[in-house]
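# model this:
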Amino acid sequence: MIFNIQLILTLFLFQQNDAIVSEIVWLKKDAVVWSVDQKIKGKAHGMKEGNLWLFHNSRSQPVEVENGEFEVHVKLKEIHNTFVVAYNEKDMGMASDTLFLTLAYKPVPVYKPVIRMGKDHIHIQAIELENPLSETIDLEWLSATGNPETLEIIGTEDLGVIFKKPEKDGDYWINLKSHSLHDTKTYKAMFRKTGKEYTVFGPDNPRHPWMDSAILYQLSPYNFSASGGLNAITKKLPDIAALGINTLYLQPIFQSHRKGQGYDIVNYFKLNPAHGDEAELRNLIQKANELGLRVLFDLVLNHSSIHHPYAKSRIAHGPLSHYNDFYHTTFDGAKYSSHYNADEYGFINYFWKDLVNLNYDNEEVQRWMLEACKYWVEEFGIDGYRFDAIWGVMARKPEFGLRLRNELKSIKPDIFMLAEAKGREPEVYQYGFDAAYDWTNDTLWVSQWSWEYEYNASESKTAFNHPDAGKRAAILKASLFSDLDHANRILRFTENNDLPRFPVHHDLERSKTAAALVFSIPGIPMLYQGQEIGALPHPYRSVPIFDQGSSIRSQDSVGVFAYYQQLISKRKEYPAFQGGTLVPLEFKGNPEIVAFQRIAGDQMVTVILNPADKPASVSTDELPGFSKQDPKKQKWYNLLKDERVKLIEDNGKAKIYLKPYEIMWLAHTTFEH
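Predicted coordinates:
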């Protein structure tokens, strides 16, 4: 391509002796770009109109000069693009250096398949979201392999297809292949048939039911085990599956500047070589899927490392850098702007100086992040993302979430989109995410866990260790019984990568009770690596969690592995815990008890918790559904101890006795007398 430009210039230009009295200078550096629409600038002072030409690959066009400068809007139709500006006037000819712009992605059309159910037919239409090169596209609709039965095409319509409704129940997938100039892309539509009912999943539809039964396990490749890396995780997958986990959540595995948890990304499309290579990653995902585990990646969309090549280019070249506007530099008054900090280069960050915010008002930034998200789904088949600090993006550009949802769920309709944002805010779901964190609505403390009553950098202060035992129940009730409309979409935890280990500032018994509460309330429960063996080092430390040569269970010195195994097993066994409703209970004269019922269909489980450091009791008369007959004939069972509920008599009333910090899961069952 460069040869073609040079040949044209040779024919176009001529020079005599030292006739050049000026020069043409680019006001732009070479760059990798994220849009086909580009604006290039330069200086050409003292040159007459009509004699300045831009040569773009094998094409040319005249260039207008104003006040010694020129600006040209160009469309990149090829991946590799070279630009030269040349001038010719009588005996004077000259040319600029060559400017190189490389398109970072294949500019293919983006489609969203939309399903509409008719009486006897299924109508699917391809909604065109983008067509960067305004191409006329060949679309191909196919019934995916593996469907319960092959879907029969009975007709076509504008950018769409009509299938006959199937006879067999199950999940059905339809592939849309888009054949364009640069690539063939596959988009997917999905629906489920259950009897006469049809449920559609995708960008405009509810989240897939698998998310209601998800049990997450968060882990970090950098300190999961002493030997480190993806292979070490793969070897432990059977242990994780035996615990009852069905969803892995890997902290960032991408190239980062520092060692550690990996949130300072310097390349969104490459693995951190310290963790392993692509073959090892594919093997991990394959083995996980074989064990029934889905895989989520942790991806940072709010910021990059200040050591990212784009940020370094901005520092080095300022306005001449293509990436000068890729970063957030304006005190815009957006939500959470009270947490803005600016550095000497004008970058804005929230809390960490070397983690600089991206500018989502820039279309190229949006396309860059969209392509990064789609890459790992298309290339490695992952099942979803946890989007780190997405609360910051939502504060500055909330509508990006819907764009992200459209593009991700158009290639994988059942992909899981977990937002690190406040799960009690309806906006997080209105803007496209499936689930979010158990945080309060307080904007001054961005990530306040709803169980915390006070922030302390070195100590965990929660409802379970509040110095005033009388306030513990009130804090928990405020957390558990408010904003129930979205309760099933909230991520629940006692530990994660940012919190101190729960047993460090509580004790083992309270930790077990808190964990049982997590697994009994609506939402998506999560364990953090090492929680199942009682690990104590703070997540920010690089202390390895597991010995590679021993099973996870064998490294449990406090006896909690089997306990977590039991919690997970019971949650899976009882549908009331998975998507069921929560009905709060109150007891007269005993406000320090936290109690509620989980109900799904005709199944009911009653949960009773004593968060105080002294014994308590509950009268069976105040428990809905509890037998009013002779207490000796009652048919309630404590699921956590696998035993019949023992009652005490107090003033002629049958009562349930709870030890300090005790929690019970009570289910109605049948006994022989």
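# From now on I want contacts and neighbour counts done on CA atoms only, so please keep to that.
Noted.
# where do the strands sit along the stretch 151-300 of the chain?
Counting by DSSP state E, counting those that start in this stretch, residue ranges of the strands within the stretch 151-300 of the chain are 153-157, 160-164, 170-179, 184-194, 197-201, 216-219, 247-250, 254-256, 265-271, 294-300.
# May I see those strands organised as CSV, with mean neighbour count and distance to Gln603 added?
Formatted as CSV, the strands of the stretch 151-300 of the chain follow (neighbours: other CA atoms under 10 Å; distance: least, CA to CA, whole Å):
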stretch, mean neighbour count, distance to Gln603
strand 153-157, 13, 42
strand 160-164, 20, 37
strand 170-179, 20, 25
strand 184-194, 19, 22
strand 197-201, 16, 23
strand 216-219, 23, 25
strand 247-250, 23, 26
strand 254-256, 24, 45
strand 265-271, 20, 46
strand 294-300, 23, 28
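# neighbours around Lys653, how many?
Counted with other CA atoms under 10 Å, the neighbours of Lys653 add up to 14.
# ok, now which ones touch the closest residue to it other than its chain neighbours?
Once flanking residues are discounted, Lys653 sits nearest to Ser619: 6.7 Å by CA to CA, 6 or more residues apart in numbering. Residues near Ser619 by CA atoms under 8 Å, 6 or more residues apart in numbering: 653-656.
# compare with the first, here's sequence two:
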Amino acid sequence: MNTSVANSDMTHLAKDADWWRGAVIYQIYPRSFQDDNGDGIGDLRGITRRLPYVASLGVDAVWISPFFTSPMKDFGYDVSDYRDVDPMFGTLADFDALVQTAHGLGLKVMIDLVLSHSSDQHPWFVESRADRDNARANWYVWADAKPDGSPPSNWLSIFGGSAWTWDARRCQYYLHNFLVSQPDLNFHEPAVQEALLDVARFWLDRGVDGFRLDTINFYTHDALLRDNPPLPPEARNATIAPAVNPYNHQEHLYDKNRPETLGFLRKLRSAIGPYNGALLGEVGDAQRGLEILGEYTAGDDLAHMCYAFELLSGDRPDAARVAEVMNHVARVAADGWACWAYSNHDVKRHATRWSLPPEGQRLLATLLMCLRGSACIYQGEELGLTEADVAFDDLQDPYGIEFWPEFKGRDGCRTPMVWEASNQNGGFTTAARPWLPVAPEHLGRAVETAEADDDALLHHYRHAIALRRAHPALAKGTMEDMRVDGSVLRFHRRIGDQDLLCLFNLGNTPQTVTLPAGAWSIVDAVPEMTLTTTKTITLDGWQSLVMKPEGGE
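Here you go, the predicted model:
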């Protein structure tokens, strides 16, 4: 072990093993956060420079999207070396400095592990495809053609077309649930699992506090390669793939969501245990996302937490919808733990996706901090950034290029972070042209502008996060007595003797609701309000209110 790793602050020995429960996690997309070397692409040194800002939000951890060595066909989600930093992002020494700085600021560091597939340029795949008899011949999913030469099954790629590609070297098909250049690793091969566990240990030894597990439910496939059944049109939805994608036409029983995944998760949980780390899984499934979340987080030997796409979908959540989702989770994941988010690097920014007014963004930020589970914030949402309109000629995302113009891909949520309003590139880079253009409409929402504006959304995010941190019931308590009164969602968060009544008017017209019996006092109200009676209360449109029993904690 090199000196920088051996001498890293061993925070895992002292940190609370339960730190992840109820944590607020800030997602950083490295290409777009801060460019330090002036090449137009964000990097690790840029992240390190901006960590004091992240810490000022009051969050508990950062999740950093992939920065590993990669040909960048899918911008780092196609890894060619799991144990090194791509030169465009810096060096391992830069990463060590980032971790040290984060820990000094009280921030945990979670990194994105992409284990379901690698790049086709990874040495493992180069060796595997060479012939059928080499040491890694079974490390990827290879299969013979059907007698007529067609693919082994009807499985489809999320990025379009068949999930199988013919390889002339082996005269076999290989599986790729995403790009052709992203072959799927074979989790039925024990050596593959051990190699990936070693990857996790490598980063844990460098001081990493946990992993976001990309496409966690794609790890294993049906060993018999059975065809997926068709999905009735009325059951299709565009939760994880655009409506124009025929991927939505299948019930994905055999290409993912297999029970064998649980065995690997137990091994990974065991490996991360001595480090007091945490596992956050991404569950990509349009029909059974919450059920899988419950399966993968049940007990204390699988993933610590997972997120599905119910609150990352296109339908703006009203009170009834939020209650439906929370009640569903309570049924299928009572012994598990969810992580909630409205935006990330894969979906249209929620300010645009849900056509939210500023007061709606404030209410939903408070709601996120009051839901049972952990919470993820995506860079720039605290500024109220909208989805950028990226011209076709500027597109980088292969997903958008494939399905343009009906689906414009993910570049609109990946444009650079804006730090300075007076700079045409928002203070992101000194280069003449960043890797994606800075949206002109974002400049007025730059961090420096928001810091100087007491009414800016940024300050409300700090307020909502502080509210969560000040009340253990919001971070780790139960969620009980869920009710919907018109457009008002209400529930209690409880832990020990602490009882908080949370009310949210998810509509734009005033609503009057009856309070539970007893005397109640206001803990937090946005906009501010005063109590005139203890029996009923009227919430303005998009108003949030947190209360406690008179004399309670």
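# if we can go back for a sec, kindly reformat the strands of the stretch 151-300 of structure 1 as JSON lines containing distance to Glu420 of structure 1.
Listed next are those as JSON lines, based on distance: least, CA to CA, whole Å:
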{"stretch": "strand 153-157", "distance to Glu420 of structure 1": "41"}
{"stretch": "strand 160-164", "distance to Glu420 of structure 1": "36"}
{"stretch": "strand 170-179", "distance to Glu420 of structure 1": "30"}
{"stretch": "strand 184-194", "distance to Glu420 of structure 1": "26"}
{"stretch": "strand 197-201", "distance to Glu420 of structure 1": "23"}
{"stretch": "strand 216-219", "distance to Glu420 of structure 1": "13"}
{"stretch": "strand 247-250", "distance to Glu420 of structure 1": "13"}
{"stretch": "strand 254-256", "distance to Glu420 of structure 1": "18"}
{"stretch": "strand 265-271", "distance to Glu420 of structure 1": "17"}
{"stretch": "strand 294-300", "distance to Glu420 of structure 1": "10"}
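# between those strands, which one is nearest to Ile521 of structure 1?
Of all the strands of the stretch 151-300 of structure 1, it is strand 216-219 that lies closest to Ile521 of structure 1, at 15.0 Å by CA to CA.
# which bit of structure 2 covers that closest one?
Using TM-score structural alignment, the residues of structure 2 aligned to strand 216-219 of structure 1 are 25-28.
# Distance from that stretch to the middle of the chain?
What separates the centre of stretch 25-28 of structure 2 from the centre of its chain is 8 Å, taken as CA atoms, centre = their mean, to the nearest Å.
# Tell me roughly how far it lies from structure 1 on average.
Taken against structure 1, stretch 25-28 of structure 2 registers an average deviation of 0.5 Å after superposition, with mean CA distance after the TM-score superposition for structure 1.
# State the three-state secondary structure for the equivalent of Ala525 of structure 2 over in structure 1.
Under the alignment (TM-score structural alignment), Ala525 of structure 2 maps onto Leu640 of structure 1. Following DSSP: H, G, I helix; E, B strand; the rest coil, Leu640 of structure 1 is assigned to coil.
# Grab the nearest non-local neighbour of His188 of structure 2.
Thr220 is the one closest to His188 of structure 2 (CA to CA, 6+ apart), at 7.1 Å.
# dump the residue contacts of that neighbour.
116, 186-188, 255-258, 260-261.
# That one belongs to a strand, doesn't it?
No: read with three-state DSSP, Thr220 of structure 2 is coil and lies in no strand.
# and the gap between it and Gly42 of structure 2?
33 Å (CA to CA, to the nearest Å).
# which stretch among the strands of the stretch 151-300 of structure 1 comes nearest Pro209 of structure 1?
strand 197-201 (9.6 Å).
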